[in-house]
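Student: Whatever this is, show me its structure:
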Amino acid sequence: MTNSEKEHTSTNPEAARLQSNAAREIPLPLWGPYLSERQWGTVREDYSPYGTAWDYFPHDHARSRTYRWGEDGIAGISDYNQLLCFAFAFWNEQDPIIKERLFGLNNAEGNHGEDVKELYYYLDNLPSHYYMQYLYKYPQRAYPYDDLVKTNQARNALQPEYEILDTGIFDNRQYFDILITYAKFQDTDIAIELSITNRYDQPATLYVLPTLWFRNQWSFDPEAPRPRIFLDDAAKQHRIVCQHPRLKSYGFYFPETEEIFFTENETNTQRLFQYPNPQPFVKDAFHEALIHGRYRQEISQRLEGTKCSPVYRLQMNAGECRKLYFRLCADDTPPQGDPPDTRALQALFTQRKAEADTFYRQWLPDNADPELAAILRQAFAGLLWNKQFYHYDVPLWLDGDPLQPPPPPQRKQGRNHNWRHLNNHDVLSMPDKWEYPWYAAWDLAFHCVAMALVDPVFAKHQLILITREWYMHPNGQIPAYEWNFSDVNPPVQAWAALQIYRIERSIHGEGDLDFLKRIFQKLMLNFTWWVNRKDAAGNNIFEGGFLGLDNISVFDRAQMHPEGGLLEQADGTSWMGMFALNMMEIALEIARYDRAFEDVATKFYEHFVYIAESLNSLELWNEADGFFYDVLSLPDGKKIPLRVRSIVGLTALFATSVLNLEQLKELRDFHKRVRWFRHYRQKSNLYLPEERTGDQGLMLLSLVQRDRLIRLLRYVLDENEFLSPGGIRSISQYHRDHPFCLTIDGQTHCVDYEPGESTTRLFGGNSNWRGPVWMPINYLLIDALINDYLFYGDTLQVEFPTGSGKLINLKQVAGELARRLIGLFRNQGEQGRKIFGPHAPFYSLPENQHLLLFHEYFHGDTGQGLGASHQTGWTALIALLIQRFGWDET
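Tutor: As a prediction, the model looks like this:
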């Protein structure tokens, strides 16, 4: 550690904790927000014959049925092996069920796919999770479960989703604000503050059940021990003891209450399968006791179980705020002070909040706009809250557990059957712990880039993890996501590794070469898989399938091969060009310290040139239109360009790198080979994707050279095409009035401009790449424009917007795009924030003005947030854009 780093950590306790975490084999606190917000309806819990996950384990089963692979809850925490879990449950005396988990629609229940129907917000978090804050809004009237399902099912694809705010359940402020805050004395000593405010102008009653339970392993594994939770009658304080042979013993301290419920985390077989329960004490016993009065006395008189809740009935006046304090502490961790001492707990929360302020202040200039600072901080809060324990042992899932009935034989040849090597048991950064409670390969890469600013060690660990042997297929493929690990996502991991390396270097003054070496070796395998599996004609034109862009094409690129044809993909080829270029950059960086990497840098340089030549010299570039298109190549030799102006054709802009020729001379072998290769291709009149400056000694490598760059940017920066008030659209709105149609196999398929939720279920219920703004794509474009500016400077200026006559350089273009994206989250006065759309009035209420959501994507015309409402994973990139461009506004 340098002297400056020592000084920094002495005044920044969170930085010191991260420094300590970095020395661990797994750079992860033992306790964190690792509890999922939806375990039901996932592939892991699906043991149906034909992979109907939503139907096999619906929400209605969740309260009564034991999970196999994980747990879920509201604002919950667990240890990183998810043995012991803690979360809150609530009941307003009106609901038909206890609110133990967040409700949402399955894929068949909504007109636009799965969607959470709750109001909750990630307000704050630290990478060590020494301070975390979460807000849940709970209605005081009966929760509108049936209304949400029936109304959404009755709507067609042309209508908007029916959201929880549309039901009127929150009208007149008839709800509780439930603020849940965690603060650690140390990693195994956690204080919990529950602050409840009655926002209504009438008294209201709320039951609160702080719930501890052990994940059930004993019903599946004969070697799994059976843990126990029991009341410590001998203790002077109100204390519950949690004992597990594979975890420390923990004490849970709680305020005095008249009832403490105990039951077992066991399936209610009587309710679900009409098979008698061995005992009445099953998973949903608390629900039965409160809602129906069944076994209430029995579970109140029990003294132990594997699930436990003290029960509090709060009768609250209008506008009243009540607070409850709890503490979870390992028995071998001597508690600081008297555990129930609320003054000590309150002092701790004040201290940890101040430490969080200090930690985030390091990225703020002295004159930081408070609103931008709040957006940045909540973006990171969401990113950190979306860490989740993820367990999925594919061979065990395929073959079945020894204590359970065998799975149906169809699954042996069904989903993921060729991923038998995959055995995941880790904490991962999830896209969204309700809507996407499973990792996705390219999402995770973007998460890691955002994470690198606040916790580069964890970011590096995550990126390495996805390439480890218990994730990556032996053939070199990186698993896409659990619905189909064999799907193909864009290969952005090399780009992400470079970004993380550079961000960490900017923070600490030096980069982690060992990390680059480790990730480089694994990505070599992945690059080889791409070349061997996705270049059918061997011509450096790639066919990646849907490539994460779902329904952006006229037909499903992952499934259809019209008339026996081959789809040559502009984006697949561009992603591979970017992959090769990033691998070259990584190799060059390592070669500065280890010359053994020079020749492999040359290999990737030459591969990049070949890919660039194919992209620009074959049929993918349409000279008449000035755009890159996918091309359908038919067996009779006919070539059909799919003339859709979309992100597919703009992906070529992402692959760009500026090299310093003087620095390259130090790498004699690389410099010599590049010079020969360049001379040979010039002499042979072959394509060469580079430009050079004589005065600065710079070389630009890019898939798109100057003239084509200018032509593409005319589309990109045209407000009648890609440029929206909130960023770059995924498809040009030119197609609003000019849809592209193609008749194949006797059927006509069309693509038009759809700025919001898609009207087609081409790739499932939430395929939305036909017009909305997506943060990661915009971030890649902005990053590439900055690279181009480093080479061109003010010598290349373009109109912004197209047709305005106003010329600016590419760095200024990047800044303008970033500010449009930031503007999605900024308060627009009486209009509110664009992200909230028609629900802006609710967020104008005094208690809601500071609340933010970080959506999956944004409406191409209005900027309203759409899709997963808490996909802070890649939308957390907005924090990096604020850090890079936002302060220029103030």
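Student: going forward, measure contacts between C-alpha atoms and count neighbours the same way
Tutor: OK.
Student: Now do the contacts for the spatially closest residue to residue 567 that is not a sequence neighbour.
Tutor: Computed as CA to CA, 6 or more residues apart in numbering, the closest residue to residue 567 that is not its neighbour in sequence is residue 632, at 4.6 Å. Contacts of residue 632 were listed using CA atoms under 8 Å, 6 or more residues apart in numbering, and they are 565, 566, 567, 568, 639, 640, 641, 642.
Student: Could you check how many residues crowd around residue 257?
Tutor: 11 (other CA atoms under 10 Å).
Student: circling back: and the contacts of residue 632, which are buried?
Tutor: Neighbour counting by 16 or more other CA atoms under 10 Å classes 565, 566, 567, 568, 639, 641, 642 among these as buried.
Student: and this one, so I can compare the two:
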Amino acid sequence: MTEEQKRLLDSNWKKYGPYVSNREWGLVREDYSADGDAWDFTNYFSAESYAYRWGEEGICGICDDKQLLVFSVGFWNKNDQIIKERLFGLTNSQGNHGEDVKEYYYYLDNTPTHSYMKMLYKYPQNAFPYEDLINKNAAAGKENPEYELIDTGIFDQNEYFDIFIEYVKNSPEDILIKLTVTNKANTKASLVLLPTLWFRNTWSWGYDDYKPQLSLDKENQIKINHKDLNLKNLYSDTAAEALFCDNETNQKKIYHQANTSKYCKDGINDYLLNKSESSINPEKIGTKVAFKIDENFEALETKVFEFRLCNEDFEKPFEDFEKLFKTRQNEADEFYQDIQKGIENEDEKLVQRQAFAGLLWSKQFYHYNVEKWLEGDPSQVRPPESRKKIRNYDWKNLDGLNIISMPDKWEYPWFATWDLAFHAVSFALIDSDFAKHQLKLLTLDWFMHPNGQLPAYEWNFSDVNPPVHAYAAFRVFKIDETLNHKPDLEFLEAIFQKLLMNFTWWVNKKDFNGNNIFEGGFLGLDNIGVFDRNQKLPDGESLEQADGTSWMAMFALNMMRIAMELALYNKVYEDMATKFFEHFLSIAKALDNMGENNFSLWDEQDEFFYDALSLKDGSGLFLRLRTIVGLIPMFAIEVIDDEMLEKLPKFKERMQWVLDNKPELAALVSHWEVKGEDSKHLLSLLRGHRLKRLLFRMLDEKEFLGEFGIRALSKEYEDQPFHINLNGKDFCVKYLPAESDSFMFGGNSNWRGPIWFPINFLIIESLQRFFFYYSPDFKVEYPTNSGNYYNLDEIATSLGNRLKSIFLKGEDGKRVFNRQYPRFQEDPDFRDYILFYEYFHGDTGRGVGASHQTGWTAIVAKLLQPRLSQSKFDKEELESPRNI
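Tutor: Next comes the predicted model:
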């Protein structure tokens, strides 16, 4: 057991971590407007003066798990008109494709207990081009890519600083901080560093008036006094002036009203930029403090600055600094060497480790009590009545105060339930306890709605995401069992009970016609459809979704498999396994027998699954648009062997009765009696013929198969867009390999062509499951019309290699995701720093969307993990393609 693995057994090591958001402005929970315009209620430029209600933001910040105390680093190049305390980006309306961060920062390393952390921030030496970025993106239009920071030319002469920020824990409450700053220019440059410490404002809302205090104890030492924290001191090894103010809103500046505090949140900024002596506290006390370190750098010079945030009084706080740093760095290497056993390629190790780093850095303190947010706080102005129906008003039970894995702490600094499922699978490889906690968290009473719905995301908790929670729970359970050599049945049973409620919610709320065909709006696929799938249709029509129905079939099989696992230890669960088996069969039947005329979502003409309109007369109208919606039926698959069935005789007996007495159902599940290799049985929505026909489309390079993965929309619609007229209105869908050309769903939601990691990952796993049932002799043409035939496992491996090649160096030494910028490919100060992005160009593989969406794209770490035949895991997992 490595030292880091030992630390994981003590939860105290996680008390402090990188739990600070990169953006708190422009969020729903900070929006107290009358009309719900979150993007404009707070903004980047007012953020320096506004004391937040629910959380804090910073660059490379750390805090405790209740976010009472925050440490972050600010910078000033003496040319900007604003101190760089937070990362800049465009709002949803400013960006030509929606919100978009406009900075360069990279998550390089992190361990699960955050005993060692490292990131890099690149800070320009000239005035930051705020107006240029805003104006050029506004003028760019939907048809053009985003105008990025590098496009402004600000890096052309290397006039920037590389700032490496590292943290090391000597103990859970003794944190060493190192800033390594390099002037990358061939000329001299100045930089003011502002290591900043502050308390989250918990005293202004009318619940608790206790106000903690920071004070100057002696030179280069800040005293910390908070009744609920053990930390005592912040030390600096560099002579620095300590600047104090309070974490209070500058009411005069923002609202033109009298201030309640003499020294407001932006006091340090005013002191530096405007030489305002009256804006900082001369008594050297307050709730916010920064060390001012004003340094001049020679050309290409590097300087190191050290700090210590600790619970002890030290005479010589930096005496053991380098030794402790070296120890924790070595232990981090040891931890990942153990994780990466079997990975021979050093570049694969680099990419996987940075994927894990980004995942760990994206853990965030999340605080949001919807009822208090709607009603307002006792000591604040009461919100207008319009706010009571503004959004999330029917989620008054939601009361979050937790550390949660975020999709991206700038563009998406709020949890998203289906994103989190994929995060958990990756997390399980390095910290399975945290993975289990994350999945379980959203099923707790203060997150899950009383009706059983899981909250989707902050902008609208009631939106519908694909029901993948059960899938992730069982995957994490199996990974955890393999790593820890024992099953965590308490976790599996607890989450199963809550997911029963969620399954019931789906059945009761999202089956409009009561026919086991499911609807739900986005279902994670945003604007991939012909029209907005959240809109109600006229004339009594309803949209019957092939993906919604398939997701539910997958959900039913996942729940059946969990119940079977639990039944091995408690026979009560055999009945539950039977219940979900029968429900799966009902859904499978519904796909082929929808409406009064037994209309199927499988189109015999095209041999593909399509969404359909259910008309008033009971008939259906296919929406013959080939998208990944039609591939999702592949995900509903389970393989059961005779050995498992013999352990569950009651389940086996009932299953056999159903199949014997309802042959019309038995025929829909891939001929249950036809055993695969080693006496395995297949439960699937796809018989062999349908699977081959879907793969015929999916593996066609003229349709879904791209050089770097499976596209979200058939490429056929690039030259021949899909058109349909519904109720006198024309609709058109065109293949778009990258950015959206529409403002639908905010403009940045675009699955009309790009490669999307979560769906690709599920496709690969499904192919592995089908291979597990079929013999290696079951082969299909790959690519379609190539004349080459491969078995399903070989195809799954090849698709995985296509996805991995987005990040790995090619033969030319370049990384595909950086394709649009030659400098990022060639400059040694950029080329090995990985951005994981939200999705990828369907033809070129370049990164698109949120550049730091490490959350679900970190699933590449799982793809980089060696197959079990090369590793140490047990027989049960070795025989299953759902390996770790």
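Student: so how many other residues sit close to residue 131 of structure 2?
Tutor: Residue 131 of structure 2 sits with 9 neighbouring residues when counted by other CA under 10 Å.
Student: next one: residue 813 of structure 2
Tutor: 11.
Student: and if you look at residue 638 of structure 1?
Tutor: 11.
Student: Could you check which helix or strand contains residue 196 of structure 2?
Tutor: Element membership for residue 196 of structure 2, per DSSP states H and E: strand 189-199.
Student: what comes into contact with that strand?
Tutor: For strand 189-199 of structure 2, using CA under 8 Å, 6+ apart, the contacting residues are 68-78, 125, 183, 212, 214, 247, 287-299.
Student: I'd like the list of those residues that fall within helices, please.
Tutor: Among those, none falls in helices (DSSP state H).
Student: Which PyMOL command selects the buried ones in the residues you listed?
Tutor: Remark: buried members of the contacts of strand 189-199 of structure 2, expressed as a PyMOL selection using 16+ other CA under 10 Å:
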select buried, resi 68+69+70+71+72+73+74+75+76+77+78+125+183+212+214+247+287+288+289+290+291+292+293+294+297
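Student: which of the contacts of residue 632 of structure 1 also appear as contacts in structure 2?
Tutor: For the contacts of residue 632 of structure 1, the contacts that are reproduced in structure 2, applying both residues aligned by TM-score structural alignment, their matches' CA atoms under 8 Å, are 565, 566, 567, 568, 639, 640, 641, 642.
Student: leaving aside the residues next to it on the chain, what's closest to the alignment partner in structure 2 of residue 378 of structure 1?
Tutor: Applying TM-score structural alignment, one finds that residue 378 of structure 1 aligns to residue 354 in structure 2. Nearest residue to residue 354 of structure 2, sequence neighbours excluded (CA to CA, 6+ apart): residue 108, at 5.3 Å.
Student: ok but that neighbour is inside a strand, no?
Tutor: Yes. Membership of residue 108 of structure 2 in a strand is supported by DSSP: H, G, I helix; E, B strand; the rest coil.
Student: Number of residues surrounding it?
Tutor: A count of nearby residues for residue 108 of structure 2, using other CA under 10 Å, gives 24.
Student: Tell me which residues touch the spatially most central residue of structure 2, please.
Tutor: Residue closest to the mean C-alpha point of structure 2, counted by CA atoms, centre = their mean, is residue 407 at 2.3 Å. For residue 407 of structure 2, the contact set (CA under 8 Å, 6+ apart) comprises 362, 413, 414, 415, 416, 419, 420, 853, 854, 855, 856.
Student: So what does it match up with in structure 1?
Tutor: By TM-score structural alignment, residue 407 of structure 2 lines up with residue 431.
Student: From residue 601 of structure 1, how far off is that match?
Tutor: 33 Å (CA to CA, to the nearest Å).
Student: just residue 113 of structure 1 next, same as before
Tutor: 44 Å.
Student: Of these two, which one has the most company?
Tutor: Comparing residue 113 of structure 1 with residue 601 by other CA under 10 Å, the one with more neighbours is residue 601, at 25 against 20.
Student: For the more buried one, what is the corresponding residue in structure 2?
Tutor: Using TM-score structural alignment, residue 601 of structure 1 pairs with residue 577 in structure 2.
Student: what's the answer for residue 806 of structure 1, then?
Tutor: Residue 806 of structure 1 maps onto residue 788 in structure 2, by TM-score structural alignment.
Student: wait, that match sits on residue 795?
Tutor: No. Taking contacts as CA atoms under 8 Å, residue 788 of structure 2 lies outside contact range of residue 795: 11.2 Å.
Student: Those two: which has the busier surroundings?
Tutor: Neighbours per residue (other CA under 10 Å) separate residue 788 of structure 2 from residue 795, with residue 795 holding more: 22 against 11.
Student: Give me the spatial nearest neighbour of that one, chain neighbours excluded.
Tutor: With CA to CA, 6+ apart, the residue lying closest to residue 795 of structure 2 is residue 782, at 7.3 Å.
Student: Spell out which residues sit in contact with the one you found, please.
Tutor: Applying CA under 8 Å, 6+ apart, the residues near residue 782 of structure 2 are 699, 700, 788, 789, 790, 795.
Student: 7 Å instead, please
Tutor: 699, 788, 789, 790 (CA atoms under 7 Å, 6 or more residues apart in numbering).
Student: okay, those in a markdown table with distance to residue 481 of structure 2 next?
Tutor: As requested, those are exported to a markdown table (distance: CA to CA, whole Å):
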| residue | distance to residue 481 of structure 2 |
| --- | --- |
| 699 | 35 |
| 788 | 39 |
| 789 | 36 |
| 790 | 32 |
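Student: export those to CSV and tack on distance to residue 476 of structure 2 and secondary structure?
Tutor: Putting the contacts of residue 782 of structure 2 into CSV (distance: CA to CA, whole Å; DSSP: H, G, I helix; E, B strand; the rest coil) gives the following:
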residue, distance to residue 476 of structure 2, secondary structure
699, 29, coil
788, 36, coil
789, 33, strand
790, 30, strand
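Student: Out of the residues you listed, which is nearest to residue 316 of structure 2?
Tutor: Using CA to CA, the shortest approach to residue 316 of structure 2 within the contacts of residue 782 of structure 2 belongs to residue 699, at 64.4 Å.
Student: Could you verify my assumption that the closest one touches residue 780?
Tutor: No. Using CA atoms under 7 Å, residue 699 of structure 2 is not in contact with residue 780; the gap is 9.4 Å.
Student: So which of the two has more stuff around it?
Tutor: residue 699 (23 against 20).
Student: Just give me the match in structure 1 for that one.
Tutor: Using TM-score structural alignment as the criterion, residue 699 of structure 2 maps onto residue 717 of structure 1.
Student: This completes my enquiry, with thanks.
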